[in-house]
Structure formats: structure tokens, C-alpha cells
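Visitor: One predicted model, sequence on top.
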Amino acid sequence: MRVVYNSFNGRYADNPRAVHQALLARGDDVEHLWLADERHLAGFPEGVTTVPIRTPAAVAALDGADAVVANTHMDQDAWSLREGGLYVQTWHGTPLKRIHGDAHTQYSDEDMRLLQAEVDRWGCLVGPGGEGSALLARAFRYEGRVLDTGYPRNDVLHAPDRDARRADVRRRLGLGDDEKVVLYAPTWRDDEDHAAADGGTGGLDAAGLADRLGEGWRVLVRLHYFVLRGAGASHERVLDVGAHPDIAELYLAADAFVTDYSSSLFDVAPTDLPVVLFAYDLEHYRDTLRGFYLDLDEQSPGPVVRTQAELEAVLADLPAVTAAWAGRRAEFVRRWAPLDDGGATRRLLEQTGL
């Protein structure tokens, strides 16, 4: 059997990575091929077989696949799924911001036609369960099989060895045992120049935050992968982790998580990691750029702050904030992430027959 993987069009990451590692551990006679962007080859482990994406070799690999496991729309020349083959679309998270058919003003008619043709090829769509699975299917105008499995990439967050993993990740990042760590991971903006090398940090003054929190705190900055510029970390306690291959490892390493409108909110909510939404441009993003599927003021699993001063105040009193938001957070998980329990990969393999 041949399985071809595509994660973010050329990386070794996310749900496809978790599926790949599970199949490797099982030891079956499977040919595993990864579509790889040469810019991200360093992120592929030794021994993983790669095929250059957007090449005839990639088309040939896909044409001969028994299964294709992806987490985004395929940025690849025309290819044909072989008869009896299965295209498993795991997507890359439950969206807070509107996507695909619900964000149609962001796309030309031709773009939407091409995207919908891609959706129509899917053999199944992996969902988080609860309301999230139905939301994804509706947004993609997808009428096929939806698998309520949860996201395989999040299994490590609930694994029995997560404390040991946390210690290992922190060691590799150079974080002290006694240091407190804030991870900031915002989404991208449709109206920004993503290639601009301006050293921005997604609306956050990371150096200022590190100074205000004081000694004993570190700030990790991970901008969205669409944003090509670096985080511009110029402070000894600010670390740019944009190139780290697995954001789940960064969740494990952190003591607090700050985002804005990223799908990472849904990944972190089922854990015990305190979460804060730094919504410095909420009205603009909601009313002009994308819009949201949720009313953040009513349904957010953590505080929604508009200014850096408010963010700093929340981070200075995390135990009280965590306790105050426990009820809202539990309801959020029940509705949007009920299957993030460590068993998502197993369920996906069972339901797809891989």
C-alpha cells in the first residue's frame, strides 16, 4: 500500500505527521511518501521519503497512491486518485474565523471554483466532533463522509508521557526549569503584506511584555506560517519559535497561551494551559476582514483583552483567571472539542481502514 502525505503544502507537521507516525509504529508493509517543499526539507526526519511538491514526480506519487492524507487544499498540478483510493482531508483545525464558502468575499470566483473542485475529491473529512464537524462540512460545502475522530495532532497533549515530553521540549528550547513561559501564536490578516520583513510580532510588543512580566518569564512568538517575516525577537527573554516543526510541542512547553482568532484556541482549550485572547483589532477583523463563527464576548474559553496593558494584567494573575473561566471553558470544550482525549489517531485509522 502507498500512502502520500501533504501537510501545509510541503512541511512535516500536523495531523498527517501524527497519522504517519502511528502507521510507522504499527510496522505494516506501507510505502510512505511525503510531498516536500525544498524550503522545509530540514524539518523532515532522517529516513522519511520525500517527493518535491509541485513537480511531475509529485503527480506520479499521487496518481499511484492508495491513500492521500492531507491537512489543507492541495497546491499541486492536476492529479488523479486511483480507483479505490481514499483522499483523507484532516484539515488543520476548527476555524474561529470564517473560511472557504463562508469567506467568499476573500476569493475570486475562479479561486472558489478551484477550491470547490478540490473539496469534491475528498473521500472523507476529519472533524473534531460536536458542533465543529458540522461547521467544517457546511463551510466547505462538503456533502461526503465526515469522521468524528478529533485531531490526531493533539493526541500528544493528552498522552500519559506529556510531562516527560514537556521537559524534553523545554530543554531543547533552552528554557530553564523554573522559568514561566508565555506562548503567543496569532493568526494572519488578509490585508497585511505577509512577506514584509518588518520584524513585526502580530500586534504584540513581545519585548515590552517580557520586561513587564519580569525576570523568570520567557515569551515565545510563533507567527502564522503564511507570514514569512521573522518575529524580530531582539530581547534576551523573547524567542522566535516560528521554525519549530510542531506547535503541539510548544503548547506542552508553555505555562500560558495567548492567541487572537487562531484555530489553536480549540486545540488548547481541552488542556489545562491558561488561554487568553489578545483581540487588539477585533472589530476590524470581525466586521471587515473575515467575521467569526462565535461571539467571543459570550463564548470565549478565556479572557478577551484589547490592549497590551490588559493582557499583562491577566498574565500577572493566572491562577485567579483560570478559576474564574473554568465553567465557560468546560462548556466550550463540550461544544467544540469533545474528542480531544488522546485517542483521535486510533479512531481515524479505525474509521478509514488505514
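Guide: Yes, it's here.

Visitor: When you work out contacts or count neighbours from here on, use the C-alpha atoms and nothing else.
Guide: Fine.

Visitor: tell me which element residue 311 falls in.
Guide: Element membership for residue 311, per DSSP states H and E: helix 308-315.

Visitor: After that helix, heading C-terminal, what element do we hit next?
Guide: Following helix 308-315 in sequence, per DSSP H and E, is helix 318-324.

Visitor: can you pull out the strands in the stretch 51-200 of the chain?
Guide: All strands of the stretch 51-200 of the chain, identified by DSSP state E, counting those that start in this stretch, fall at 67-70, 86-89, 124-127, 145-148, 180-184.

Visitor: Export those to JSON lines and append columns for mean neighbour count.
Guide: Formatted as JSON lines, these follow (neighbours: other Cα atoms under 10 Å):
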{"stretch": "strand 67-70", "mean neighbour count": "24"}
{"stretch": "strand 86-89", "mean neighbour count": "22"}
{"stretch": "strand 124-127", "mean neighbour count": "25"}
{"stretch": "strand 145-148", "mean neighbour count": "18"}
{"stretch": "strand 180-184", "mean neighbour count": "23"}
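
Visitor: Of all these, which one is nearest residue 244?
Guide: strand 180-184 (12.5 Å; Cα to Cα).

Visitor: Let me know the next secondary structure element after the closest one.
Guide: helix 206-213.

Visitor: so what's residue 286 up against?
Guide: The contact partners of residue 286, by Cα atoms under 8 Å, 6 or more residues apart in numbering, come to residue 292.

Visitor: and the comparison structure, right after this:
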Amino acid sequence: MIDKENLKYWYIVSLRTLYKPLTFLPVKGNRVIFESFSGDGYNCNPKYISEKLQNEYGDKVEIIWAFNNTERFQKELPSNIKVCKYRSIQHLVYRLTSKIYVCNFLQAIEFPKNHKQISIQTWHGGGCYKTVGNQESGRLSSYVKRQNIQLSETDFFVSSSDYFKQKVIKEQFNFDGRILNVGMPRNDILIKNSSNEKMLNLKKKIGVSNDAVIVLYAPTWKQTLDKYETLDVELLKQSIETRFNKKCEILFRTHLYGNQKLSNVRNVSEYSDMQELLLISDVLITDYSSSMWDFSFTNKPCLLFTPDLEEYISNRGFDEDIFTWGFPVCQTNEKLSQEILDYSEDDFKLRMRKHHEFLGATESGEASQKVTDLIASYLDI
């Protein structure tokens, strides 16, 4: 059987060789290009850096975004930000002539790095959860090779904790470049106090009630779904309403590359900004997604629903034992219900404080500003 990933790898390597002479093109000193999840979103860390850069410097900086679906995201961007089709010729030109390249994923494509360019890797998670890089089992060698190509071209890697800096970036990704241990820009919105007006506007935009307990169920991507019990929505609602004495509304957001389905919930999988969903939610239920790290800084309850835990540990594995993270681990719907009914705000806050201390969290609410300041120091503005 033909290894498609290996063919893709050699296709990319061949085109990079062909494009190599173009890496000596002059860069435009005020041009910055952003990509998120291989062109699939206007979100995550790149979005919040882009917004801060736009707010700080306006038209002094030429900002480019590359999308697979340009029409979908064009309307979300300020009119003076340019958009191009991901992996198009126009994208190639912008990538090769941008002074700064910012992205949140590690899968090199056919565009090599310009010798005069600064590449900033923000990644898309924090904490001590799923293994990545050389510790991640089940990944094809061609996948790892593409990852390593991009790592070799990265100048700065953004980190959210001392643990992530040492154990993940340095050891699992084998990155020996410069590390910005300043927190994730996407989490600034969760750490800083948001105005009531902002919260009301977001709830109206998303379509949820202002006087209900908003529960967000956001599982990570996984291959095994059918043989495990699914979330019992009615039991979850009943448990939330009993514990908090308020009406409950459940939002469901599958992983960007997932295909999980759930009935009797409001599906917000097409909503591009996960951080805004986390901001308006009162409770997060996930499994192994690093959204738990983000949400932990709100001190609002987060519970893990993990019916496939043993298989996930066998197939993927964790940096640290899941039972030491501080989040209630629930392998059944009954356990999830009981944990909700027994929830203690003071106890949970204490557990989160210990979790942050153990990892040496560096989230401060100023990450966007710090990364923007770094970018500006390299631009001709």
C-alpha cells in the first residue's frame, strides 16, 4: 500500500529545493504574515497577536492572513488586512517576502523560509497533558520529519509555563532556539477582567441566555468513539441545575478536525474563536484538550469526561499522570454527575493554584503585548 504521508513529504521536500533560490528575495520590512491551523481558522494565538499588532501600529504594519476558505474569514478581519489563499502562488510570494511569519502548528509545507525572515511559533496548547513531538506514539515518521523541518526554521517558540518550556519545547520538540516564556496570547482574554458589556454582546452573538449556567462540552480529536459511552446530556443538565440552582444551556464544540456528534445541545463547532466560547462559559467539560489549561485561569469548574481513558493512555499518553492535574476525572456519566453535585469552589481553586505552581505558569494576561513588542523590534516601522 502506498504511504500517502511519505509521498507528501517528498513532494514538499522537492518543491522546497525548487524554491530555494527564492529565499534570497528581499523582504518587506513592515510585512507580517499569520497562519492558524494550516489555514483553517482566524483564531488561537495568531489571532490575538494580529489584533494587538493592528491596534498598536495600524497601517504602519502590513498584515497578511492565509486561509483555505478566504471568503469565510474575510468578513471577520479589518478591511485593511490582506487575505490570500493558503498554499497558492500569492501565499508563496507573501511568505517569502514577509519580515515576520507567525503560526501555531508544526507541519512544514512546500514554502521554505527566507533567510532574512523571523519565524515565531506560538503552538496551540499548554500544560502537561497530551504528549507531542518525539514522545507522541502513533505518528508516522514522515509527519515527524515535516515537523522537524519547521522547527529548524523557527526562531522563537512561545511558552506558557516553565514546565512547557523544558519538558515539551526543549525535550519533546528538541527545540534549541529562543523561547518566549510569556504565556499564550490567546489566554489574555481569559485572565483579564472582561466588561459586562463585552460578555453580554458575546452571549447575544453566540445565542445563549444571560441568566443560565452555560456548559461547554469540548472534547479533543480522537479516533475511537463508537465503543465508549457518550455524554449523557439530560443527566448533565439535571446535575448542573441541581448544583447551581439555575437553568442550564449546553454548548458543544467538536475539535477542528473531529467529527463527533451530539444531540440535544447547541452545536457551536463552526464558531471560530474557542477563547470567546470559554470566556462566556460557566463550566467546561473536556477530556484531554489543553483548553483545560486555558480555562483553569478563570477558576471556573472544569471536569474531564474520559470513558476511553485506558485506551487513550495506551495510544497517546500524557506528560504527567492525569490524576495529578487537579481536574475531576470521570470515566462514566454517573461519576461526572456526582462530581458536579459535590463541586466545591474553594477546593477547586486550591487545586488549580497547585497545578499552576507545579508547572510554573507564566500566564499574565500580557502575552499578546510582549509578542507584539518582539515583532515590532524587528520591523521597519
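Guide: Perfect, thanks for sending it. Worth saying up front: this structure is predicted, and the values here are computed from it rather than measured.

Visitor: quick one: TM-score?
Guide: Scored against TM-score structural alignment, normalised by the length of the first structure, the superposed chains reach a TM-score of 0.88; 338 aligned residues with a Cα RMSD of 2.4 Å.

Visitor: quick revisit: of all the strands of the stretch 51-200 of the first structure, which one is nearest residue 61 of the first structure?
Guide: Of the strands of the stretch 51-200 of the first structure, nearest to residue 61 of the first structure by Cα to Cα is strand 67-70, at 9.8 Å.

Visitor: how about the closest one, which residues of the second structure does it hit?
Guide: The alignment of strand 67-70 of the first structure onto the second structure (TM-score structural alignment) covers residues 100-103.

Visitor: The matching stretch vs the first structure - mean distance after superposition?
Guide: Following superposition, stretch 100-103 of the second structure is found to deviate from the first structure by 0.4 Å on average (mean Cα distance after the TM-score superposition for the first structure).

Visitor: just to revisit the earlier point, and the strands of the stretch 51-200 of the first structure as JSON lines, adding distance to residue 96 of the first structure?
Guide: Listed next are the strands of the stretch 51-200 of the first structure as JSON lines, based on distance: least, Cα to Cα, whole Å:
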{"stretch": "strand 67-70", "distance to residue 96 of the first structure": "20"}
{"stretch": "strand 86-89", "distance to residue 96 of the first structure": "19"}
{"stretch": "strand 124-127", "distance to residue 96 of the first structure": "14"}
{"stretch": "strand 145-148", "distance to residue 96 of the first structure": "18"}
{"stretch": "strand 180-184", "distance to residue 96 of the first structure": "17"}
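
Visitor: With respect to residue 98 of the first structure, which of those lies nearest?
Guide: strand 124-127 (16.1 Å).

Visitor: contacting residues around the match of strand 67-70 of the first structure?
Guide: Here stretch 100-103 of the second structure has contacts from 31-37, 46, 95, 117-123, 375, 378, using Cα under 8 Å, 6+ apart.

Visitor: From those residues, which land in helices?
Guide: Judged by DSSP state H, the subset of the contacts of stretch 100-103 of the second structure located in helices is 46, 95, 375, 378.

Visitor: if I pick the second one, what's in contact with it?
Guide: The reference is to residue 95 of the second structure. By Cα under 8 Å, 6+ apart, the neighbours of residue 95 of the second structure are 33, 101, 111, 113.

Visitor: Equivalent analysis for the last one, please.
Guide: In this structure, residue 378 of the second structure makes contact with 99-100, judged by Cα under 8 Å, 6+ apart.

Visitor: Nearest residue to the residue nearest to the spatial centre of the second structure in space, ignoring adjacent ones along the chain?
Guide: Nearest to the mean C-alpha position of the second structure, by Cα atoms, centre = their mean, lies residue 124 at 3.2 Å. Sequence neighbours aside, residue 104 is the residue nearest to residue 124 of the second structure in space, at 5.6 Å (criterion: Cα to Cα, 6 or more residues apart in numbering).
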